[in-house]
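>>> Kindly generate the corresponding structure for this input.
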Amino acid sequence: MQHTIVMTGASRGIGRIAAEQILRRSPDVHLLVVARGSSGAHLAAELGAGGYAVSHVPADLGSLDSVRSAAAEIRERRERGDLPPLRGFVGNAGMQYTNALTEGPDGFESTFAINVLANHLFVRLLQDLFVAPARIVITASDTHFGDFKHNMGMVPGPAWTSPDVLARTGAFPRPGTAAGGRTAYSTSKLAAIYLVHEYARRLPAGIDAVAYNPGFVPGTGLARNAGPVSRFAMRRILPVMTLTPFATGRDAAGRYLADIVIGTTEAPTGSYVDRTRAARSSEESYDAQREGELWDAAERFTAAFAA
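The predicted structure follows:
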């Protein structure tokens, strides 16, 4: 049966590999990629080479108004019959800044806006379009563990506090430093897992929600806002770590993501998939009170854009 999967973060890194894998292995898929500006048309043309069904909608994920516009276009196309039924959403786009002071157009700290609120708004605006069985996959990170085993000391662990504080700039110690930006990143990935747990509780039966951890994947575009030394290390030095158990190659991480999206990897709703299998996330990530508080805050933050 023809069906649509909406995907963010398909233009580079593991998302690009995953998009190609999904199309090759699922001939009934219409892949709708969300990308900034004119890059979406170029991406759709590249991915669609060979006869695959690919289209795009433009969106700047740092702007909730732009996310709303993209979701409205998807809805209009579905209602016109231009898209087959919606059976998947892949929130793979992510950003890590060199500080925790970058503010988006809606007044939210940009890491939180892109990694948390953009996904939440897409899920909520498209929720009634999903046809079961459907799957929502949100890319998380093992940086949310906050220990040396999972991040080798490269990223500080999350520093959870009230979502009203986390959503604004300056939420962490030394917010103007790279450490502040990395703390914002790990905390946003913990938030993503909290929301996946809430989706599992709240979405209708047959719409599964899964968090995916690709592990440490050097050579992606995640650090594109970092300084030149860090970017050089991510591109040229750290990829050697994929020869060890401490890192995942980009191609492998992309295949693993595709496996989850198309259902090759078994993952019950609410689960955390560590590369190829469902596993437990950090003990901190199982906190029903925080999950409920974050849900309420995310609903409040996005209410003006969901009306």
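>>> Please make it C-alpha for all contacts and neighbour counts, starting now.
Noted.
>>> Can you get me a residue count around residue 289?
By other Cα atoms under 10 Å, the residues close to residue 289 number 10.
>>> With the one 10 residues further on instead?
When neighbours are counted by other Cα under 10 Å, residue 299 registers 17.
>>> That one: which element?
If you go by DSSP states H and E, residue 299 is part of helix 288-306.
>>> who does that helix touch, helix- and strand-wise?
Judged by 3 or more Cα pairs under 8 Å, 6 or more residues apart in numbering; DSSP states H and E, helix 288-306 is in contact with helix 64-80, helix 118-126, helix 163-166, helix 178-202.
>>> can you tell me which of these comes nearest to residue 256?
Proximity to residue 256, assessed across the helices and strands packed on helix 288-306 by Cα to Cα, is greatest for helix 178-202 (17.9 Å).
>>> Please enumerate residues in contact with the helix or strand following that closest one?
For helix 178-202, the following helix or strand on the C-terminal side (DSSP H and E) is strand 207-213. The set of residues external to strand 207-213 that reach it, using Cα atoms under 8 Å, 6 or more residues apart in numbering, is 130-142, 192-193, 196-197, 199-200, 257, 267-275.
>>> related to what we said a few turns ago, any chance of JSON lines for the helices and strands packed on helix 288-306, columns mean neighbour count and distance to residue 291?
Below are these laid out as JSON lines (neighbours: other Cα atoms under 10 Å; distance: least, Cα to Cα, whole Å):
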{"stretch": "helix 64-80", "mean neighbour count": "18", "distance to residue 291": "21"}
{"stretch": "helix 118-126", "mean neighbour count": "21", "distance to residue 291": "13"}
{"stretch": "helix 163-166", "mean neighbour count": "17", "distance to residue 291": "10"}
{"stretch": "helix 178-202", "mean neighbour count": "25", "distance to residue 291": "5"}
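>>> now the other sequence, so there's something to compare against:
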Amino acid sequence: MRDLEYLNSLENLTGKTAVVTGGSQGIGLQTTILLGCLGATVYICALDGELDRAGVESAREEVSQHTARSGGSVHFHKLDLSSIESSRSSAHSLKKKISQNSADGDVGRLDIVVCNAAIAFSPQSILSPDGYERTFAVNCLGHFVFVTSLMDIIDSTARVYGDARITFTSSRGYTDAKKLDYKALTSPIPDDGTSLLHLKGAFQRYLDSKLAVLYLAKALDQDIWVKSSESIFVNVCHPGQVPNTALGEHQQPLVRPWLASMIKSTLRVFMKNTTRDAARTQVFLSASSQIREKKVHGEYWAPTWSRSQKYTGTGKEELSTALAKDEKEWQLLWNFCQDAVSKVP
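Reported below is the predicted structural model:
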């Protein structure tokens, strides 16, 4: 499906505000570009590194050149998801920024949040600043803090305009995840990450974190709809496997540059789809009128591919493991995150 055909199938987002965590690289960058091309004001929320700044400029250039929609723009906002305080502080400063940029001078609006940022292959010899395994801290806990700290402006947007979206990026890898061990999430592993033999454990932690993200989306959706906020549509998706992402590239010593390059070169032989294709499912969940009209919420979506591995569409998938469908596990994750936040005043 060509970009113009795809964009024309979605809503015009002119006047709407979107946030994409990890929106400066990989699938997140393509998500930013597509939302901007639809007319949204997009805030890339990411670390302020050299690659992040380059990604912001790349997104701005492509959005400015797009003629199918008008009004789209790209802005940068610093976000470090590795700690509770930095995630919370970033959310509060983002709300101030949105308010300052509001044409009416009010609190502004936040229509779309795409929780896309993720890390992988982080060694567990060093925990996050709050004492949690870093992959879980960034991929799940940081997003919990960031999104819940933004809920007031998301809720006000939904009440005024009748539509707000929160989309989480998980992975079909949840099917290989293990039951979350909350004690292990706070326990460092001495010397972990000093050998390539530790890659298996690091990858398992990534899969487990993506199951946690799925739980987070499900629990947040339940919490919102119990409170009768029926215009906030929370969904979670698998974007699809693509070779050209930044995932794990900077997690030395586990993933050295030569190893990352070799893995990507091998994957390109078998994977013909692109990061732009992989962004389409989360953009659809964020920008299609069907989500609002059909009251789509609390669902897990994934892309469909042709035999030649070209994107052909997207749709709901039923969760395929008992662990993923266990509502008690959703609530355990939610309670764990709430407890973690309560310890950081």
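>>> TM-score for the pair, please.
The TM-score (TM-score structural alignment, normalised by the length of structure 1) is 0.85; 288 aligned residues with a Cα RMSD of 2.6 Å.
>>> picking that back up, export the helices and strands packed on helix 288-306 of structure 1 to JSON lines and tack on distance to residue 41 of structure 1?
Listed next are these as JSON lines, based on distance: least, Cα to Cα, whole Å:
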{"stretch": "helix 64-80", "distance to residue 41 of structure 1": "14"}
{"stretch": "helix 118-126", "distance to residue 41 of structure 1": "20"}
{"stretch": "helix 163-166", "distance to residue 41 of structure 1": "34"}
{"stretch": "helix 178-202", "distance to residue 41 of structure 1": "28"}
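>>> one step back: gap between the helix holding residue 299 of structure 1 and the chain center?
A distance of 17 Å separates the centroid of the chain from that of helix 288-306 of structure 1, by Cα atoms, centre = their mean, to the nearest Å.
>>> what's the angle from it to helix 64-80?
On the basis of axes from the mean of the first three to the mean of the last three Cα atoms, to 10 degrees, helix 288-306 of structure 1 is oriented at 70 degrees to helix 64-80.
>>> so what's the residue mapped onto residue 189 of structure 1 from structure 2 up against?
The alignment partner of residue 189 of structure 1 in structure 2, by TM-score structural alignment, is residue 210. By Cα under 8 Å, 6+ apart, the contact list for residue 210 of structure 2 reads 139-140, 170-171, 173-174, 177.
>>> Does the aligned partner of residue 17 of structure 2 in structure 1 belong to a helix, a strand or coil?
In structure 1, residue 17 of structure 2 lines up with residue 4, judged by TM-score structural alignment. Per DSSP: H, G, I helix; E, B strand; the rest coil, the local secondary structure of residue 4 of structure 1 is strand.
>>> The most centrally placed residue in structure 2: what's it in contact with?
Most central in structure 2 under Cα atoms, centre = their mean is residue 116, positioned 1.7 Å from the mean C-alpha point. Applying Cα under 8 Å, 6+ apart, one finds that residue 116 of structure 2 lies in contact with 20-23, 27-28, 168-169.
>>> conserved subset of those in structure 1?
Using both residues aligned by TM-score structural alignment, their matches' Cα atoms under 8 Å, structure 1 keeps these contacts from those: 20-23, 28, 168-169.
>>> distance of the residue sitting furthest away from the middle of structure 1 from residue 117 of structure 1?
The outermost residue of structure 1 relative to its centre, with distances by Cα atoms, centre = their mean, is residue 80 at 27.9 Å. In this view, residue 80 of structure 1 and residue 117 of structure 1 are 28 Å apart by Cα to Cα, to the nearest Å.
>>> do the same with residue 146 of structure 1
Look at residue 146 of structure 1 and residue 117 of structure 1: by Cα to Cα, they are 22 Å apart.
>>> Check residue 134 of structure 1 too.
Going from residue 134 of structure 1 to residue 117 of structure 1 by Cα to Cα gives 21 Å.
>>> hmm, who's touching stretch 64-84 of structure 1?
In contact with stretch 64-84 of structure 1 (Cα under 8 Å, 6+ apart) are residues 2-4, 30, 34, 57-61, 85, 106, 113, 117-118, 121-122, 125-126, 129, 302, 305-306.
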